[in-house]
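K.L.:
Just need the structure, nothing else, for what follows:
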Amino acid sequence: MAGRNRNAQDETIATIATLAAGAAVGYGCYKVFKSIFSSEDTQQNRPISSSQSQPSRSSSFGSMLQSAAVAYHSAQNSDNLSIQPNDDDDYETHPQLVPFQRNSPYSFPKESKIYVVNTIEECRYAMRELKSHCDLYNVLGFDCEWVNKSQWEGGRQKVALLQFATHRGLCVVIRLCKLRYIPSELKNILMDRNIIKVGISPSNDAQYLCQDYFEWGDARDHIAGTLDLRYVANVAKCYDGNISLAKMANRYLNVILDKDISVRCSDWDASNLDNAQIQYAAKDAIIAIELFKHFAEIIEPTSLFGSNLSRLETILRKFSTLFDQEYDEDWEYK
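P.N.:
Next comes the predicted model:
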């Protein structure tokens, strides 16, 4: 925005200078014309009373130059020119930005941040940025949150939150309970089988999303490309049992995930989420993508000569038969 303000200032200054120069040329032509075609006698025979006297042209021109100088000075010293936002500014569509609390010696991406999405417009904005990250690394951390019903009622309420996290540390927390519908930008991400969504039991989360927000078909008709992290850990020879995301994070990343039941079982449908809820939800998705990156480095170490995309393709080919599958504890990589 600061760059656009400076451009606007430069355009204002240039316009004022052009007008002043044009006025000066015009006034000079007027004086030449008057000296040729007018005579002093004519002027003397045209009496004008003081009450009918006209404003001096030279005075008007001086005033114009003075106004131009004032405008120039204002433009030079103004840091906040009023500029009407255009479509490219997305002035009122930015999601709520929440700093990511690391609370760990683990080296999370420097750009780590959280978007909390409450509206359709905010969702569209966030999905555009998310997609730009996926163009460089097509794997996302993936998770959902919902409210469990009481022990007497049993079951659960609709999925309230959907979380995505990119390799660059962007986490988008989408409050599905606040959206009127699922916008096409989000549907495209969910349905794109070339964007891999990793987590613990992601196919179950996909099934819940389908039940709650799509009127027909099963999860595979609307959500594609899920991959259970336990398969990735198995291929990296880092898997020794059916363990949780929190245990994986502690064992392989030295990160302690706070699974405080007061937050885990809190009201995810609340009018406003508090910071503890936001951080809890975001970390599950961020840890998922960081674990994938950790296991991927073991499976196919980064090379100084190969591209990241080709390396990632090589890794993902190992799981081509496991996408959108529930986890099988008896599966072994051969």
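
K.L.:
Only C-alpha atoms from now on, for both contacts and neighbour counts.
P.N.:
Noted.

K.L.:
Which secondary structure element is home to the residue most central in space within the chain?
P.N.:
Central residue of the chain (Cα atoms, centre = their mean): residue 126, 3.7 Å from the mean position. Using DSSP states H and E, residue 126 sits in helix 120-134.

K.L.:
cool, and residue 198?
P.N.:
Assigned by DSSP H and E, residue 198 falls in strand 196-199.

K.L.:
gap between stretch 168-180 and the chain center?
P.N.:
10 Å (Cα atoms, centre = their mean, to the nearest Å).

K.L.:
what's in contact with that stretch?
P.N.:
For stretch 168-180, the surrounding residues in contact (Cα atoms under 8 Å, 6 or more residues apart in numbering) are 108-120, 123, 126, 130, 133, 158-165, 182, 269, 278, 281-282, 285-286.

K.L.:
and these, which of them are in strands?
P.N.:
113-117, 158-165 (DSSP state E).

K.L.:
Show me just the buried residues among those residues.
P.N.:
For those, a neighbour count by 16 or more other Cα atoms under 10 Å gives the buried set as 113-117, 158-165.

K.L.:
how about CSV for these, with distance to residue 95 added?
P.N.:
As requested, those are exported to CSV (distance: Cα to Cα, whole Å):
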residue, distance to residue 95
113, 12
114, 9
115, 6
116, 6
117, 5
158, 22
159, 20
160, 17
161, 15
162, 15
163, 14
164, 14
165, 15
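
K.L.:
check contacts around the closest residue to residue 133 other than its chain neighbours.
P.N.:
In space, and not counting its chain neighbours, residue 133 is closest to residue 166: 6.6 Å by Cα to Cα, 6 or more residues apart in numbering. Applying Cα under 8 Å, 6+ apart to residue 166 gives the contacts 130, 133, 134, 137, 139, 140, 141, 286, 289.

K.L.:
Now the second one, please; I'll put the structures next to each other:
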Amino acid sequence: MTSSLQVLSRYLTVFVTGGITAFVIARGLQKLITVSLTPKAFIKRKEKICLVTSLDEWQSIYPELSEACTSVRVVGLDCEWVPAQDGDVQRPVALLQIACHTGLCILIRLCKFPDFLPPTLSAFLADRSILKAGVGVKEDGSKLLKDYGIVLRGCVDLRHVLNRVRGIYKIRSPGLKGLSKSVLNITLDKSIFIRCGNWEADVLTPEQVKYAALDASVGVDIFLHLIVAKMTACKPTGSSLQKIYEPGFWKRTLSVCQGVVDVAYSYKQDRLLDSDGVGETSGKSRAKSVDVGEMSAAVRSYSTRQSPLYHNCKLQAPDGQQLCTCDEKKANWYIEKELGEKVCDDPLTVRLYFEPSGRPDSGRNYYLQDKENICVVCGHSNTYIRKIIVPHEYRKFFPFMMKEHSSHDVLLLCPPCHAKSSQYDSLLRQQLADRCDAPLDSGTGTRMRQDSDLHKVKSAAKALKQSRDKLPADRREVLEHTVKTHFGVMSLTEELLEKALDLDTRIYNSKYVPHGQKVVEYIRQREGLVSFEKMWRQHFLDTMNPQFLPLYWSVDHNHERLAQFDDQTSDHKC
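P.N.:
Below is the predicted model:
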């Protein structure tokens, strides 16, 4: 230790581990760790890690982060939290990692912050013009929103970018470890003892610091390598990597990422092409747990449509009074069933032969108005997704009368606005789960769980069926023993293998009640479902501030008609 360090020995802790030297300044001073994170530098740079545990420390490092993102507007991002134990509630994000191409890596210990976060941090994370690259980064954003109300925008999953860089890298596993090895030739230590360690500890271990910093740093490096590889059609070299500083680089980067920003990566197995053109099957590579409901919702929400939702065809009563607008398919159905006649083609207007069950009481009616096929939030008109204001998981448990005229609560959003709205909805779902004692469909509240013993038997039978001749003798013997023990036999036949393959490994929970059903029942008994429906509509207005809502769209839509009904179905009013 140098004499200068000896002078500061009472304030300074020094540790050396795994080839990484770090100096942590303690006793309330800013924590600054200088390290060499990667075997070979992406670009000649000075790498450092800043541990941030307070507002003042964040404010002192934020200008450097902001300056680093001036021209190369991308950071690597990752999150760490303490894994939930059996039956425990999942812990909030403890550590947020942000890494720049300059070598700066900021480890923000959210678990040590006061009740509120710096506005500059929230603004930085919500800035869609600054891309946040990583594996599963969209899911990290969902957890940040649920835990802290932080909106994360500009997310780019590295696997999306990889799918646009064909024939250059041979990727055997598209997780962060596999990408790092193939693209950067860096082997990440993904030890479960570090990954699932205590990220809320008073002092992080050197191994935790290195692990967390590398996860974010390799994220931004992989992203830039892939972008340069796409532009040059070959693996980047030291000279070609300098392209990131060229004037037109960022415009071309945004072009490569078009359509995948803030889009969750599909967790279904997909085919990735390696450098030899051989497809490698990849499964779920993210070690951290992701709520199944959030995952499936994220996948479904990005089924975009180019065809119009609103055709603005007209339906008329026998005397010519307009009843409503409808789509072309419904209008033609009345004609084909000889229930009405075509009056004109532009717009397609059908006059019914029979008296309808009800007529609009005035011209100021939502269902009489023509509606535009645009995003109701920002006005985007190229692609859009149907947004269900009151989620189906709740509405399907509503009484029939409240399910009528539900098209009022179906609006159009562009993909980015839909993604943002879905994040806010996830936060409200979690609040309802806590308030109504209605756990989301995970953990002990699942409809079914898997019998681990039966699953082992079935897996063993599958391995024997598909690869018996290729398995080592000792491994084959273990698998055969597993199946024979289950059936209590001495010899294994093909018939028994088939029987093992057909085993149902699921255990059904007879006491299971879906989250949506429990919430609806709770609200119905205490506040009434009209207030619940109004709450979701107001939630959409408050969180998204839509500027292009259809005329007469209202949070109180249809509530006068339902007021008496809701009184009858509410056992108690708060």
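
K.L.:
After superposing, what score do the chains get?
P.N.:
The TM-score (TM-score structural alignment, normalised by the length of structure 1) is 0.65; 235 aligned residues with a Cα RMSD of 2.7 Å.

K.L.:
got the buried residues for the helix holding residue 126 of structure 1?
P.N.:
Neighbour count says helix 120-134 of structure 1 has 120, 121, 122, 123, 124, 125, 126, 127, 130, 131, 133, 134 buried, by 16+ other Cα under 10 Å.

K.L.:
okay, that helix sits on what stretch of structure 2?
P.N.:
Here helix 120-134 of structure 1 aligns to structure 2 at residues 55-69, judged by TM-score structural alignment.

K.L.:
Touching that stretch from outside, list them.
P.N.:
Against stretch 55-69 of structure 2 from outside (Cα under 8 Å, 6+ apart): 30, 50, 52, 75, 100-102, 104, 113, 117-118, 120, 130.

K.L.:
Of those, keep whichever come out buried.
P.N.:
Members of those classed as buried by 16+ other Cα under 10 Å are 30, 50, 52, 75, 100, 101, 102, 104, 117, 130.

K.L.:
contacting residues around the corresponding residue of structure 1 for residue 46 of structure 2?
P.N.:
If you follow residue 46 of structure 2 across to structure 1 using TM-score structural alignment, you land on residue 111. By Cα under 8 Å, 6+ apart, the contact list for residue 111 of structure 1 reads 168, 169, 170.

K.L.:
SS state for the first one?
P.N.:
To tie it back to what came earlier, the one meant is residue 168 of structure 1. coil (DSSP: H, G, I helix; E, B strand; the rest coil).

K.L.:
just to revisit the earlier point, in the superposed pair, what's the mean gap between the strand holding residue 198 of structure 1 and structure 2?
P.N.:
Its aligned residues in structure 2 lie a mean 0.2 Å from strand 196-199 of structure 1 after superposition (mean Cα distance after the TM-score superposition for structure 1).

K.L.:
Please state the offset of that strand from the chain centre?
P.N.:
On Cα atoms, centre = their mean, the centre of strand 196-199 of structure 1 falls 20 Å from that of its chain.

K.L.:
Repeat that for stretch 229-247 of structure 1.
P.N.:
So, by Cα atoms, centre = their mean, the centroid of stretch 229-247 of structure 1 is 31 Å from its chain's centroid.

K.L.:
buried ones in it?
P.N.:
229, 230, 231, 232, 233, 234, 235, 236, 238, 245, 246.

K.L.:
ok, the third one to residue 161 of structure 1 distance?
P.N.:
It stands for residue 231 of structure 1. 25 Å (Cα to Cα, to the nearest Å).

K.L.:
who are the neighbours in contact with the nearest residue to residue 326 of structure 1 once chain neighbours are set aside?
P.N.:
Among residues not flanking residue 326 of structure 1 along the chain, residue 203 sits closest, at 6.0 Å (Cα to Cα, 6+ apart). The contact partners of residue 203 of structure 1, by Cα under 8 Å, 6+ apart, come to 219, 226, 227, 228, 324, 325, 326.

K.L.:
go on, residue 113 of structure 1?
P.N.:
97, 98, 99, 100, 169, 170, 171.

K.L.:
What is the equivalent residue in structure 2 for the last one?
P.N.:
Pairing criterion TM-score structural alignment: the partner of residue 171 of structure 1 within structure 2 is identified as residue 105.

K.L.:
again with residue 144 of structure 1
P.N.:
Residue 144 of structure 1 maps onto residue 79 in structure 2, by TM-score structural alignment.
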